[in-house]
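**Q** sequence first, predicted model second:
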Amino acid sequence: MTGPLSGIRVADFSRVLAGPYATMILAELGADVVKVEHPEHGDDTRAWGPPYAGGEAAYYLAVNRGKRSVALDVKHPSGREIAQRLCADADVVIENFRPGVAERLGVGHESVRQANPGVVYCSIIGFPGGDRPGFDATIQAESGYMHITGEIPSKVGVAITDVLAGLNAAVAILGALHRRATRGEGERVEVSLIGSALSGLVNVAQSALVSGEEALAYGNAHPTVVPYQTFEAADGRFVVAAGNDRLFRALCAAIGREDLGADARFRTNAGRVRDRDALIAELAAVFLTRPVDEWIALLGAAGVPSGKIRGVLDAIRTADGATLQVRHPTAGPLELVRTGFTLESVPADRDIAPPPLLGQHTHELLTELGVTDDRIALLGRAGVIRQATHQAKRGPVEPA
C-alpha cells in the first residue's frame, strides 16, 4: 500500500477495538500491519454479532481493513518462536494483553527490545498500574463520561474510550517513529483507556479543576455555551449551536426575535449562561412554530450552525464520500466507513485490502519470516497455525 508509512511493519497482537483501531490508522497510512490471532477463534470481535457479512461480524469488519492476518498459537513454543521472529523484524509492536501476559508469552517489551533495539513498542491498558481490566463501559463510568451524559447517567452510544485510546496510540506511535528516524532510538509507548478518557473530557475537566466543583449533567445542552442544544420543532428535534455573540445575534435576526439579541441579559455568553432558563424558554416557543427542514434552511442562510438529528445510516448516506468499498473474500463487495482524514499524497481511490479472514496470510507471512514449507505444514498439522481456505468471491467492486 502507498502512503507515508510504506515500508513500516507493525506486529499487531491487539484485539477488540482500541488497538485494532490504532493499527487500522497505521495501515491507512501505508504500514504493513500483521495481525496475530489465535488459530481457533481469532480476534474476539469476529464473533460479536449479529449482524454478519460473509461470516464475519460487522464489529470486526469496522476496524481491521488493510491488514494481513496470521493465525498463530503464541502459547505453543513453536508459535512463540515465530512471534518473536516477527517482533524482531518489526518496526512497531502493539499489544493490549493484561499486565504480565506479553512477558509470559515471550513478546514483552524487554525481550523484544533486546532483539530489536530500535522497536517502537506500544501497550494499551485499561488503568495504569496493577492488573485491573478495562472495558469501555466501566471506563465511561469511572471517567465521568456517564455522569455528564444524558438526563440521568448514560453511556455514550459507541465505545468512545476505546476510540480515543486508539487515536492516542496512533499519534504516540507516529511520534516515536519520527524520533527513531531522527535519533535512531526505539521507544516505549503506554496508552491507558482511563487516561485517554480523562484527556478527552477537555473543557469539562478543566472547568471542574478551575471551579473546584463537580461537573453537572446538561443533557443535550452545553455547560458554558448558550444556546447550544436541541430544540423541538413542529415535526421533530434539531440542534442549534450559536457558539459566540455574533452567531447569537444572527440567530435572533433569522428567527425574527431581534429583541432577544438586544436584551441586556443575553448580550454576552456569560449572561446567556446565567439566564439560560429564560432565554431557552423564549427560543423554544419560537422553534415550535415551524418544521425542522425550514429551520435548518433559514438558519443555514444566516450562517448559524444547526443540524438535523439523524440516524446512523441516514448520516452515512447524507455525508459526502463517507464510505469506500472493498472486495471481501467471503462477503463480496463490502462497504466500509472511511477514516476522518485524507492526505493529498495518498489517492482516495487506491486499492485497500479488505479485513482479512482468520489466517488468510499465515503461509505468506511465515514464508517471509524464513519458515520452510515443510515446517509450515508440520505446524499446521499440530494446530499451531491456521491458513484460511475460503475462496474469494469474483466480480467487480462498484464505487461507494
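**A** Alright, I've got the coordinates. Everything numeric here is computed off the predicted structure, so don't read it as measured data.
**Q** from here on, just use CA atoms for contacts and neighbour counts.
**A** Noted.
**Q** mind checking the SS state of the residue nearest in space to the middle of the chain?
**A** What sits nearest the mean C-alpha location of the chain, by Cα atoms, centre = their mean, is V163, with 3.3 Å. Secondary structure for V163, judged by DSSP: H, G, I helix; E, B strand; the rest coil, is helix.
**Q** give me every residue that touches it.
**A** For V163, the contact set (Cα atoms under 8 Å, 6 or more residues apart in numbering) comprises L17, A18, Y21.
**Q** can you get me a residue count around the first one?
**A** Taking other Cα atoms under 10 Å as the neighbour definition, L17 ends up with a count of 24.
**Q** cool, the second one as well?
**A** Using other Cα under 10 Å, A18 is surrounded by 29 other residues.
**Q** show me where the stretch 1-150 of the chain has helices.
**A** Secondary structure of the stretch 1-150 of the chain (DSSP state H, counting those that start in this stretch): helices at 18-28, 58-62, 77-88, 101-104, 109-115, 136-143, 145-148.
**Q** deepest-packed of these, please.
**A** Highest mean neighbour count of these: helix 18-28, a mean of 27 (counted as mean count of other Cα atoms under 10 Å).
**Q** what residues of the helix or strand where R317 lies count as buried?
**A** Assigned by DSSP states H and E, R317 belongs to helix 312-318. Within helix 312-318, no residue qualifies as buried by neighbour count (16 or more other Cα atoms under 10 Å).
**Q** ok, and here's another one to check against it:
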Amino acid sequence: MSKVYPLTGIRVLDLTRILAGPLCTQYLGDLGAEIIKIENPKGGDDTRAWGPPFLGTESAYYLGINRNKKSICLDIKTKEGFKILKDLIKKSDVVIDNFKPGFWNKIGLPDNWFNKNVKNVVRTSISGYGVKGPQGGLPGYDFLMQAESGLMKITGEVNGEPMKLGVAIVDIVTGLNAVISVLSGLLLNKKVKNKNILTEVNLYNSGIFLLANVASNTLVSNKDAERYANGHPNIVPYNLFKSKNGELAISVGNDNQFKVFTKLLKKPEWATDKRFTKNADRVKNRTLIEKMINKELCKKNRSYWYNLFLKNNIPSAIVRGVKEALHHPQTKDNDMTLNLDKENTKSLETLNSPIQINNQRGLSKPKYPPTLGEDTKKVLKNILNFNDGEIKKLISLNVIK
C-alpha cells in the first residue's frame, strides 16, 4: 500500500519559474501533491542556467527548488500545445502561475472559460504588484521589492548605504504565501462545491508584510523607521558583539535577563544604573551600553561567553558561515539536508523540508529534480491518453520536447 500524505491525490499544474513559484510547488510536492511543471522548449526554467555551481548540466539554484516534480516541455503558443494545456487544466486540482496579470485573458482562457470548463479548481497567481495601483500589472523582482518596500532602507550599517538581505527573502515569503493560498483554496473547495477558487499573491505585498513590527512602530508613531544594523529598534542589548576571537549575537529580551547578564559580565551595578535599569532606558542609551558590553566581552573567547550564557539562559549564538551551519550537528540531527539519487546522475545534497509530519520531513522517497522535458511522454500517455504516433507527430511539429 502506498504511503498517504496530506496532498496525496492532488494534481498541481505548475506554470511558474525562477524562485517564488517553484519554491511553492516544491513545498506542495513535499506534502504529496503531483506536480506537473510546464516549461517552454527554449531552455525551460531560466534558473536551470543560473550557475555556477552546476551539478551535471543543471544549476545548483534550479536543483534546490524543483524536487518531486515532473517536467513537460510544451509550446503553449501553438494550436496543439494550447489544446494540451487546456486538457491538462481540466485534469488538475490546482493551477499556479507567475505571469503578469492578464496572462490568462491574453492567451484566450478568461475566468468564464474556467467557470464553464472546470469545477473545483484552485487557481493561484503570483505577480509583481497585483492588479491595482499605479504599478499594478508590472513585473516584479525580489531585489526591486526589497528597495521599494523599505526593507533595504532599514538593512545595513547605521551610517552606510541601504542593503539587500543575503537571500531573496521577498521571493521566499511570497512562495510561502502562495502555499498558504493553495491550501486555503483546497479547504474552501470542500465547503463550496462546483465553484473555482481564485487566489492571488504578489511580491510587493510580501515585501510590505515583511516590515512586521517596524511597520507597526511607524504607523503608530508616524516616525520613519531608522536603520539599526544588527540591533533592534525596541530591545537593548540585542546586537552583534565582538569577543576576543570572534562575533557573538546576544539577545537580552527583558529586565530580569539584563540583571543576570550584568552579573555574568561581573558588572552588576549596571542593572541599578538609572540609564540602564529598564529596557526603555537602555534603548535611549544604546550606544553607551553597547560600547560598555563590547569592552567586557573582548576580554575572553566567544566559546567561553557562549557556554556561560547558555548555562544561565541568556540567549546568544556564535556567528557561523553558511558552510559551517549546513554541516553543524544541529542541522544534521534535524535532518535539514537530504541526498537525492538518480541513475547515471551525481548524487545531490540539498535542503530538506522544514515541516515535520508524524516524524517525517517530506516524502519517504523524494524525487530528483527533473531534466527539461523528462516526463513529457509519460504525462501525455498517462494523463491524456496520447499514443506513440500522436506524440511522435507533436515532436516533429516542435510542440513538445
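**A** Noted; the coordinates are in hand. Small disclaimer: the values here were computed from a predicted structure and weren't measured.
**Q** report the TM-score for the pair.
**A** Remark: TM-score between the superposed chains equals 0.93 [TM-score structural alignment, normalised by the length of the first structure]; 386 aligned residues with a Cα RMSD of 1.6 Å.
**Q** returning to that earlier point: mapped onto the second structure, which of the contacts of V163 of the first structure hold?
**A** Counting by both residues aligned by TM-score structural alignment, their matches' Cα atoms under 8 Å, those that remain in contact in the second structure are L17, A18, Y21.
**Q** in TSV: those, plus distance to S78 of the first structure.
**A** Output for these, formatted as TSV (distance: Cα to Cα, whole Å):
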residue	distance to S78 of the first structure
L17	28
A18	28
Y21	29
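**Q** and the closest residue to G29 of the second structure other than its chain neighbours, how close does it get to L19 of the second structure?
**A** Distance criterion Cα to Cα, 6 or more residues apart in numbering; nearest residue to G29 of the second structure, sequence neighbours excluded, is N68 at 5.5 Å. N68 of the second structure sits at a distance of 15 Å from L19 of the second structure (criterion: Cα to Cα, to the nearest Å).
**Q** over to M145 of the second structure?
**A** 14 Å.
**Q** how about D87 of the second structure?
**A** Shown here: D87 of the second structure relative to L19 of the second structure, a distance of 26 Å by Cα to Cα.
**Q** got it, and F261 of the second structure?
**A** 42 Å.
**Q** might you report the residue contacts of the aligned partner of D89 of the first structure in the second structure?
**A** In the second structure, D89 of the first structure lines up with K91, judged by TM-score structural alignment. By Cα under 8 Å, 6+ apart, the contact list for K91 of the second structure reads R11, I383.
**Q** stretch 55-69 of the first structure: end-to-end distance?
**A** OK, stretch 55-69 of the first structure end separation, Cα to Cα: 16 Å.
**Q** any idea how far it is from the middle of the chain?
**A** Chain-centre distance of stretch 55-69 of the first structure: 13 Å, with Cα atoms, centre = their mean, to the nearest Å.
**Q** what range in the second structure does that stretch sit on?
**A** Against the second structure, stretch 55-69 of the first structure falls on residues 57-71 (TM-score structural alignment).
**Q** which residues touch the matching stretch?
**A** 19, 22-23, 25-26, 29-30, 34-39, 47-54, 350-351, 366-376.
**Q** ok, D32 of the first structure touching V10?
**A** Yes. In this structure D32 of the first structure lies within contact range of V10 using Cα atoms under 8 Å: 6.0 Å.
**Q** looking at those two, which is more packed in?
**A** V10 (26 against 23).
**Q** correct me if wrong: that one contacts E95.
**A** No. The criterion here is Cα under 8 Å, and V10 of the first structure misses it with E95 at 10.7 Å.
**Q** what residues sit buried inside stretch 272-292 of the second structure?
**A** Of the residues in stretch 272-292 of the second structure, those buried (16+ other Cα under 10 Å) are R275, F276, T277, K278, N279, R282, V283, R286, I289, E290.
**Q** and which of these is nearest to N234 of the second structure?
**A** Distance to N234 of the second structure across those (Cα to Cα) is lowest for V283, with 6.7 Å.
**Q** can you flag the buried ones in the contacts of stretch 57-71 of the second structure?
**A** 19, 22-23, 25-26, 29-30, 34-39, 47-49, 350, 366-373, 375-376.
**Q** let me know the distance separating the residue nearest to the centre of the first structure from A176 of the first structure.
**A** Distance from V163 of the first structure to A176 of the first structure, by Cα to Cα: 20 Å.
**Q** before we move on, what about F248 of the first structure?
**A** 44 Å.
**Q** neighbour count for the two, which is higher?
**A** Using other Cα under 10 Å as the criterion, F248 of the first structure and A176 rank with F248 on top: 25 against 22.
**Q** wasn't that one part of a strand?
**A** No. Counting by three-state DSSP, F248 of the first structure is not part of a strand but helix.
**Q** that one contacts A242, correct?
**A** Yes. Using Cα under 8 Å, F248 of the first structure and A242 qualify as a contacting pair, with a distance of 5.3 Å.
**Q** for the buried residues of stretch 272-292 of the second structure, which one is nearest L138 of the second structure?
**A** Nearest member of these to L138 of the second structure, counting by Cα to Cα, is V283, at 40.7 Å.
**Q** just give me the match in the first structure for the closest one.
**A** Alignment note: V283 of the second structure maps to V273 in the first structure; criterion TM-score structural alignment.
**Q** helix/strand/coil for that match?
**A** V273 of the first structure ends up helix, using three-state DSSP.
**Q** contact partners for it?
**A** P223, T224, V225, V226.
**Q** hmm, try it at 7 Å
**A** Neighbouring residues of V273 of the first structure by Cα atoms under 7 Å, 6 or more residues apart in numbering: T224, V225, V226.
**Q** how about M1 of the first structure?
**A** G30 are the contacts of M1 of the first structure under Cα under 7 Å, 6+ apart.
**Q** ok, D131 of the first structure - contacts?
**A** R98, P99.
**Q** what number of residues lie near D320 of the first structure?
**A** When neighbours are counted by other Cα under 10 Å, D320 of the first structure comes out with 8.
**Q** tell me the secondary structure for it?
**A** Quick answer, by three-state DSSP: D320 of the first structure is coil.
**Q** L380 of the second structure and E34 of the second structure, how far apart?
**A** Counting by Cα to Cα - L380 of the second structure and E34 of the second structure are separated by 15 Å.
**Q** repeat that for S59 of the second structure.
**A** For S59 of the second structure, the distance to E34 of the second structure - Cα to Cα - is 23 Å.
**Q** how about V167 of the second structure, what's its partner in the first structure?
**A** Match for V167 of the second structure (TM-score structural alignment): V158.
**Q** what span of the second structure lines up against the strand or helix carrying R188 of the first structure?
**A** Secondary structure from DSSP H and E places R188 of the first structure in strand 187-192. Here strand 187-192 of the first structure aligns to the second structure at residues 197-202, judged by TM-score structural alignment.
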